[in-house]
Structure formats: structure tokens, C-alpha cells
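Chemist: What follows is a predicted protein model with its sequence.
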Amino acid sequence: MTTVGLLYPGHSAEDDYSRIEALITGLNCPMVHTDLGEDAHRVDPLQEMGSSERLAVGVEQLRLSGAESVVWACTSGSFVYGWEGAHEQIRALAAAAGLPASSTAFAFAHAAQALGVTRVSVAATYPPDVTEQFVRFLAAAGVEVVGARSSGIVTSAEVARWGRERVLELVRAGDHPQAEAVLVPDTALHTVAFLPELEAAVGKPVLTANQVTVWEGLRLAERRGARSTELGRLFAGEE
């Protein structure tokens, strides 16, 4: 059994993680829900949501659960700090947990690297200014963004209500001919049930926030053999 501890802001698409647990043998993903604060995809509330003080609150519970790694299951609550600030956030989390730690923002960068992808498009639920910060974060990670689409959604609560058709529409609209993969940030968005369909729609890997979050936790726990045909190309073959 591999145990990946998750710190998840509020309540939105946490059932995505139960789906992943059911698809990967020997995976346990205990979750602590952190204080969401103001539900807004704006820089100040996002930085407050990702503060070290808020993240540290649930760390002891995850440690007692037997977690082998801890992932801050939030994309925007990490990349809004910038490349260096996001690293500092994770260093503080690792120190508080006494475990290897990361965030969904870094998970995207590492997953793209694992797939050999250097050019991507971004299909985001966020307002344009927040999407642009993710683009800059990826650039700092050596990932070129050749196209970016913003949906202008401010709250996680609204994103959590999106269904299959709207997610498919987002991915199709966010694709770009030069992109080797489509990245879909926002852990409030349900995507796990649709991953094979999303990849079929664009004919390339689709990396989504909840998918890469678990993959990152497994990477940190040094479990390399987690595979599923239902979780996209990221989980389909050798890293």
C-alpha cells in the first residue's frame, strides 16, 4: 500500500481522488480539507489560501495516517507565489510534515517532463490574469506554452458544477496545433472520469490537476509502477 497525503482546499472535486484510488491497486489517499477562505481566483485570496500557516494545520493528521508523501492539491494556490515563492511554500510544507512534499503546480511541470513534453497549451477555468501567472510558472519550469485559454470563472464552487460536456468543450477550445499536450489546471474541476475521452478528443496527452496531483505524490513516494488505462497517458506506460 502506498499512502499519498493530500491537502485539499475546501470541498469541490475531491471525489476525483476516490476514483483514482479505485483505479490504482494499493493506493491510499487520505485527505485533509484546508481552509478555503474567500472562494475567489484572485491573487490575494489565493496567496492567503496557500499560506504556510493554513497548510501546516492538517499536516499532523496526514503524518498519523502513514503518508509517505504530501501534496498541496491546489494549482493556483501555489503558482501565484511565482517560481521561487512556490518553492519556498513547498520547502515549508516538507519541513512541517517531515515528508517529501510538492504541489499541483509543480506536478504539472514534472508530469510534462516525464512525458517528454516541452510545448503545451493551457485550458484554464481561471480569469485571464491568473492563467497568465500559470503560463509564467510553466515557462520558468522550461515548458513553453503555445496557447492559453481562460474561462473567466472566479469561484471553485462554480467550477465544481461543470460536467462532462463543458470539460470536453474547454479542452477542445484550449488545444493548439503546436501543443504536444493540453494542461487543465484547477483541482476544483472534475476531470478524472473523462480522461480517456478528453485525450481522444484532441489526440494527445491531457494533464489535469487531480490526475497529476496523485501522480506527483506517487513519484515522491518512489512508487514507479502505478498504472491504469483509465487515467490517461501519464499513467499508461513507463515514465
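Modeler: Yep, it's here. Source: prediction; values computed, not measured. Numbering: from 1, shown residues only.
Chemist: Only C-alpha atoms from now on, for both contacts and neighbour counts.
Modeler: OK.
Chemist: OK, contacts around residue 90?
Modeler: Going by C-alpha atoms under 8 Å, 6 or more residues apart in numbering, residue 90 touches 101-103.
Chemist: who wins for most neighbours among those?
Modeler: residue 103 (28 neighbours; other C-alpha atoms under 10 Å).
Chemist: didn't that residue look like it was pressed against residue 74?
Modeler: Yes: counting by C-alpha atoms under 8 Å, residue 74 is a contact partner of residue 103 at 6.5 Å.
Chemist: Show me where the protein has its helices.
Modeler: For the chain, applying DSSP state H gives helices covering 15-23, 43-49, 52-56, 59-64, 76-79, 82-97, 104-114, 128-140, 156-160, 164-174, 195-202, 209-220.
Chemist: Now distance to residue 30 too, for the contacts of residue 90, in CSV please.
Modeler: Formatted as CSV, these follow (distance: C-alpha to C-alpha, whole Å):
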residue, distance to residue 30
101, 15
102, 16
103, 16
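Chemist: Residue 82: which of the residues you listed is nearest?
Modeler: For the contacts of residue 90, the residue nearest residue 82 by C-alpha to C-alpha is residue 103; the value is 12.9 Å.
Chemist: ok, the closest one to residue 38 distance?
Modeler: 20 Å (C-alpha to C-alpha, to the nearest Å).
Chemist: try residue 231
Modeler: In terms of C-alpha to C-alpha, residue 231 sits 31 Å off from residue 38.
Chemist: this is the comparison structure:
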Amino acid sequence: MTALGFLYPGHSAEDDYPRIEQLLGSDIRLDVVHTDIGEDAHRVDALLRMGAAERLSAGVESLRLTGAEAVVWACTSGSFVYGWEGAHEQVRSLARTAGMPASSTSFAFVHAVRELGVRRVAVGATYPDDVADLFAEFLRAAGAEVLSVRGSGIITAAEVGTWGEDEVLALAREADHEDADAFLLPDTALHTASCLPTLEKELSKPVLTANQVTVWEALRLTDRRVNAPALGTLFTKEPLVQA
């Protein structure tokens, strides 16, 4: 049994995790600990407070008790708002506090894009435009070519959590770029675990979503690889051979 730990801010789409655990169909356990979201706002100052070290460390002891072998800060906006270097320091601090390998959803997207061997991406975000643009900047710092980015202007994670498959598909159709090699939906408050095959069929390309890549990242940290077609191309891709 491999136990994977996730620090998840507040309550929005955390039910994606038991669904993903079921879809993995393996000896994998996903343990979710909720952190204090503070002010529920997709606004830079609120997001910086949400991802502060003291908020993350408060959930670490609970994860230790679960026997987690790795921990991922399951929040995209609460990591990329720190910028490339700041986000690195955030996960380094989390790893030191937890005493185990650590990462965040923002880096999960970076590593997943590299795993797929793609460079050109399109982004469909639930965030206001200024926050969506910060995610695009983070991806560019990692070497990705962001062909388009579309924000949705939603301020709270609570509202994002009410979106169903129809809203997710509508955003994907509107935000995709025909020349993009992959499409990214960066918000762990968004329910996507049940509609990944539909998204990929609709767009005819790999789709990366926040909770999907967060779980994949935790598996990567523990050197586990699970073939799970219901979770999209990322979970069926053979690992790239490094020269």
C-alpha cells in the first residue's frame, strides 16, 4: 500500500480525490487534510496568505499520522502566485517540515507537461484574468509556450466548486487553441475527475486538470506509475526515455 498525502485548502472539489483513488484501481491510498483557506478569494494578496508556510505546516502532523510517503500542496493559485523561485521555496519548506518529498499543483502541471513531451499549451482558468496571467507566466518560466490563456473572472473557490461537466466543457471549448498540444485547467476547486475522457475526446488532445496532475505528482514523488485510462492521457503515457 502506498499512502499519498494532500494538503487541500478549504472545501470545494475534494471529492475528486476518492473518485480518483477508485479510478486508480491499485494499492494506492489518497489522504486529504484540509488547510485553513482564510479569505476565499482568487486575489493575489489572499492567495499569498493561503499558501503561507504556517498554514501548510498546520496540516502536516495529521498527514504524518496517516503514514503518507509524500505530500502535495493541492492548490495551484496558492503556489504560482509566489513566482518561480518563491514556489520552489514553498515546497522546500513544506518538505523540511513534513520530513518527506513534497511538491505543489503548480509544479505538478510543469512536470506533467514535460512528461507528455509537449511544449505548446492553452490554458482555460476559472480565475480572474490577472491571476490566470500569473499561471501563464509560471508555465513560461518552466519553458512552456502558452499560446492562449482565458480567465473566467470567478473570485471564490466555493463558486468554482459548483461547476458541473457542462460548465467545464464550455470553458474548454472557448479557451482551447487549435495549435496547442495540450490543454490545461488549473484549479483544484474544479471538479474534473469524472470528465477527463470527455474533455480529451472533445478537444482531441491531452487535457491536464489540477486534481488529476496533483495525484500524478504524488505518485511521481514515490516512484509509482499507474495505468488508468479513465484519468486521461497522462495516466497512460509511457515514461519518456531521458538521453
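Modeler: Thanks, I have it. All of these numbers come straight from a predicted model, not from anything done at the bench.
Chemist: coming back round to it: hmm, which of the contacts of residue 90 of structure 1 are common to structure 2?
Modeler: Conservation of those in structure 2, assessed by both residues aligned by TM-score structural alignment, their matches' C-alpha atoms under 8 Å: retained contacts are 101-103.
Chemist: What about these, which are in strands?
Modeler: 101-103 (DSSP state E).
Chemist: Show residues contacting stretch 160-177 of structure 2.
Modeler: 12-13, 121-124, 126, 147-150, 154, 183, 185, 189-192, 195, 199, 202-203.
Chemist: What's the local residue count around residue 57 of structure 2?
Modeler: Counted by other C-alpha under 10 Å, the residues lying close to residue 57 of structure 2 total 18.
Chemist: Quick check: the residue nearest the centre of structure 1 vs residue 191 of structure 1, distance?
Modeler: Nearest to the mean C-alpha position of structure 1, by C-alpha atoms, centre = their mean, lies residue 209 at 2.8 Å. Using C-alpha to C-alpha, we find residue 209 of structure 1 at a distance of 8 Å from residue 191 of structure 1.
Chemist: and the end-to-end length of stretch 200-210 of structure 1?
Modeler: Note: stretch 200-210 of structure 1 ends 19 Å apart using C-alpha to C-alpha.
Chemist: which of the residues in that stretch are buried?
Modeler: Buried positions in stretch 200-210 of structure 1, judged by neighbour count with 16 or more other C-alpha atoms under 10 Å: 202, 204-210.
Chemist: Equivalent analysis for stretch 94-104 of structure 2, please.
Modeler: Quick answer for stretch 94-104 of structure 2 (16+ other C-alpha under 10 Å): 94-95, 97-98, 101-104.
Chemist: ok so, going back, so which of the ones in strands among the kept ones among the contacts of residue 90 of structure 1 comes closest to residue 62 of structure 1?
Modeler: Nearest member of these to residue 62 of structure 1, counting by C-alpha to C-alpha, is residue 101, at 11.8 Å.
Chemist: For the closest one, which residues are in contact?
Modeler: 69-72, 90-91, 93-94, 217, 220.
Chemist: cool, residue 153 of structure 1 as well?
Modeler: Neighbouring residues of residue 153 of structure 1 by C-alpha under 8 Å, 6+ apart: 41, 125-127, 159.
Chemist: Of the residues you listed, which are still contacts in structure 2?
Modeler: Shared with structure 2, among those: 41, 125-127, 159 (both residues aligned by TM-score structural alignment, their matches' C-alpha under 8 Å).
Chemist: Would you mind giving those as JSON lines with distance to residue 29 of structure 1 and neighbour count added?
Modeler: Putting those into JSON lines (distance: C-alpha to C-alpha, whole Å; neighbours: other C-alpha atoms under 10 Å) gives the following:
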{"residue": "41", "distance to residue 29 of structure 1": "26", "neighbour count": "22"}
{"residue": "125", "distance to residue 29 of structure 1": "25", "neighbour count": "26"}
{"residue": "126", "distance to residue 29 of structure 1": "26", "neighbour count": "25"}
{"residue": "127", "distance to residue 29 of structure 1": "30", "neighbour count": "17"}
{"residue": "159", "distance to residue 29 of structure 1": "22", "neighbour count": "21"}
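Chemist: rewinding a little: and the contacts of residue 153 of structure 1, which two are furthest apart?
Modeler: Going by C-alpha to C-alpha, the pair spanning these furthest: 127 and 159, at 12.0 Å.
Chemist: I appreciate the help and will end here.
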